[in-house]
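1. Model the following, please.
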Amino acid sequence: MDQSYVNWNGHHVKLTWLPNRMPNVALVTSVHGYCFLDEKIMLVKIDNRGFNMPGGHIEGNETPEQAFHREAYEEGYVKGEIKYLGTIEVNHSDNPLFDPNGIYPLIGYQLFYRMEITECLPFLRKNESLARIWVEPDQISYIIDDHPLTLKILETALKIK
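-> Here you go, the predicted model:
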């Protein structure tokens, strides 16, 4: 079990990577994933967030899998086959700024997938993403500066084909 503390906009949050564990879907706050094409990883640049893997919130009655497919298409204009990798538990127990009446639960989950891209469409910039790049897996740590668990998730994704 890998853990890390992050400072997200002043919020002190504990993250725990739980490979192959599926939490209660009602507590899932977002879905994300590494998308592979020809052994390279697609990253997208989202306005005000820099480059990262595609992802976002579940909308309406979507399943987590449907949400990830939608996010990968909206942000990266790709489609493909996905495999579940695991979850990050997002724990606000040590966060003095946590709002119990806010939109996030005290303990929530972010799900992560690996996508094998089967269709790469023209990048249109119609949604929130500004750019799409293709990166060698060993270069991810130089581009994504989110939290150390990002690389643990990548390790898991590279083991699964």
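2. use CA for all of it now, contacts and neighbours both
-> Will do.
3. contacts for the helix or strand Glu75 falls within?
-> Using DSSP states H and E, Glu75 maps to helix 64-76. Residues outside helix 64-76 that contact it (C-alpha atoms under 8 Å, 6 or more residues apart in numbering) are 25, 31-33, 35, 42-44, 54-59, 78-80, 82, 111, 113, 123, 127-129, 132.
4. ok, now with 7 Å
-> 31-32, 44, 54-56, 58-59, 78-79, 123, 127-129, 132 (C-alpha atoms under 7 Å, 6 or more residues apart in numbering).
5. when you check the residues you listed against the strands, which ones overlap?
-> Val31, His32, Val44, Gly55, Gly56, Val78, Lys79, Ser129, Arg132 (DSSP state E).
6. just to revisit the earlier point, identify each buried residue in the helix holding Glu75, please.
-> Counting neighbours by 16 or more other C-alpha atoms under 10 Å, one finds that the buried residues in helix 64-76 are Pro64, Glu65, Ala67, Phe68, His69, Arg70, Glu71, Ala72, Tyr73, Glu74, Glu75, Gly76.
7. Mind putting those into JSON lines with distance to Val13?
-> Formatted as JSON lines, the buried residues of helix 64-76 follow (distance: C-alpha to C-alpha, whole Å):
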{"residue": "Pro64", "distance to Val13": "23"}
{"residue": "Glu65", "distance to Val13": "25"}
{"residue": "Ala67", "distance to Val13": "24"}
{"residue": "Phe68", "distance to Val13": "24"}
{"residue": "His69", "distance to Val13": "27"}
{"residue": "Arg70", "distance to Val13": "27"}
{"residue": "Glu71", "distance to Val13": "24"}
{"residue": "Ala72", "distance to Val13": "26"}
{"residue": "Tyr73", "distance to Val13": "29"}
{"residue": "Glu74", "distance to Val13": "28"}
{"residue": "Glu75", "distance to Val13": "26"}
{"residue": "Gly76", "distance to Val13": "28"}
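8. this one next, for a side-by-side:
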Amino acid sequence: MKTFYDYYNNKIQLSFDDQPFNPEPKHVWVICRYRNKWLLTKHKNRGLEFPGGKVETNETPKQAAIREVQEETGGEVEGIQYIGQYFVTGKREKLAKNIYFAKVSAIQKQDSYFETDGPVLIDQLPSNIKCNETYSFIMKDDVLTHSLDYITKVIEPMYS
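-> This next block holds a predicted model:
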């Protein structure tokens, strides 16, 4: 388990074990790839980020992750894998969020992308993302750094 602090100085605990903080988390975050590019969405208030959101009633976290990718990017998920969970101890609330890695097979144009402006494809995430105002605070803590490392070392070799 890794412990660190996020952009707003909230305590974060991150683990790549199977749902160590909550077996029924109410939030998901999905790191997406489409044709060897990163698939993000542009949140109307926060900036560029990977898709994610709340788990709805009668929905599993995995189903929520697939739905959030579709709603926020128009992406059709062809494969999705749970990679970890993190727990945020905030000033007002505490929450557990599952992290997934998704391969997207197609992106469909939509009339609405809900609270986002739709899909954004980039070749490479910037090395200075923590200082880059274009990106959401969600992208600026070590959850992203550790998750990308995990994907590179554990997930991608499984597809090779």
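9. ok, back up a step: what stretch of structure 2 does the helix holding Glu75 of structure 1 fall on?
-> Under TM-score structural alignment, helix 64-76 of structure 1 corresponds to residues 61-73 of structure 2.
10. what's the mean deviation for the matching stretch versus structure 1?
-> Superposed on structure 1, stretch 61-73 of structure 2 shows a mean distance to its aligned partners of 0.4 Å (mean C-alpha distance after the TM-score superposition for structure 1).
11. gap between that stretch and the chain center?
-> Relative to its chain's centre, stretch 61-73 of structure 2 lies at 10 Å (C-alpha atoms, centre = their mean, to the nearest Å).
12. gap between Arg70 of structure 1 and Ile58 of structure 1?
-> 9 Å (C-alpha to C-alpha, to the nearest Å).
13. related to what we said a few turns ago, nearest to Asn95 of structure 1 among the buried residues of helix 64-76 of structure 1?
-> Pro64 (26.5 Å; C-alpha to C-alpha).
14. Against His57 of structure 1, how distant is that closest one?
-> Relative to His57 of structure 1, and taking C-alpha to C-alpha, Pro64 of structure 1 is found at 9 Å.
15. next one: Gln110 of structure 1
-> From Gln110 of structure 1 over to His57 of structure 1 the distance is 9 Å, taken as C-alpha to C-alpha.
16. Could you pull out the residues contacting both of the two?
-> Common neighbours of Gln110 of structure 1 and His57 (C-alpha under 7 Å, 6+ apart) are Thr29, Ser30, Val31.
17. Please tell me which one of these counts the most neighbours.
-> Val31 (24 neighbours; other C-alpha atoms under 10 Å).
18. which residues touch it?
-> Val31 of structure 1 touches Gly55, Gly56, His57, Pro64, Ala67, Phe68, Gln110, Leu111, Phe112, counting by C-alpha under 7 Å, 6+ apart.
19. Tyr113 of structure 1 now?
-> His32, Gly33, Tyr34, Ile82, Lys83, Tyr84, Leu85.
20. Please report how far the fifth one lies from Gly50 of structure 1.
-> Computed as C-alpha to C-alpha, the Lys83 of structure 1 to Gly50 of structure 1 distance reads 25 Å.
21. His147 of structure 1 now?
-> 13 Å.
22. One more: Thr63 of structure 1?
-> 27 Å.
23. So between the two, which is more surrounded?
-> Between Thr63 of structure 1 and Gly50, counted using other C-alpha under 10 Å, the more crowded position is Gly50 (16 against 12).
24. how about the more buried one, what's its partner in structure 2?
-> Match for Gly50 of structure 1 (TM-score structural alignment): Gly47.
25. Does its match touch Thr134 like I think?
-> Yes. Using C-alpha atoms under 7 Å, Gly47 of structure 2 is in contact with Thr134, at 5.6 Å.
26. now the end-to-end length of stretch 141-158 of structure 1.
-> Termini of stretch 141-158 of structure 1 sit 14 Å apart (C-alpha to C-alpha).
27. What of stretch 8-28 of structure 2?
-> 19 Å.
28. And for stretch 125-135 of structure 2?
-> End residues of stretch 125-135 of structure 2 are separated by 10 Å (C-alpha to C-alpha).
29. which residues of structure 2 fall in helices?
-> 61-73, 142-150, 156-159 (DSSP state H).
30. what's the neighbour count on the residue nearest to His12 of structure 1 when sequence neighbours are not counted?
-> Leaving out its chain neighbours, the residue that sits closest to His12 of structure 1 by C-alpha to C-alpha, 6 or more residues apart in numbering is Asn95, at 4.8 Å. Per other C-alpha under 10 Å, the neighbour tally for Asn95 of structure 1 reads 15.
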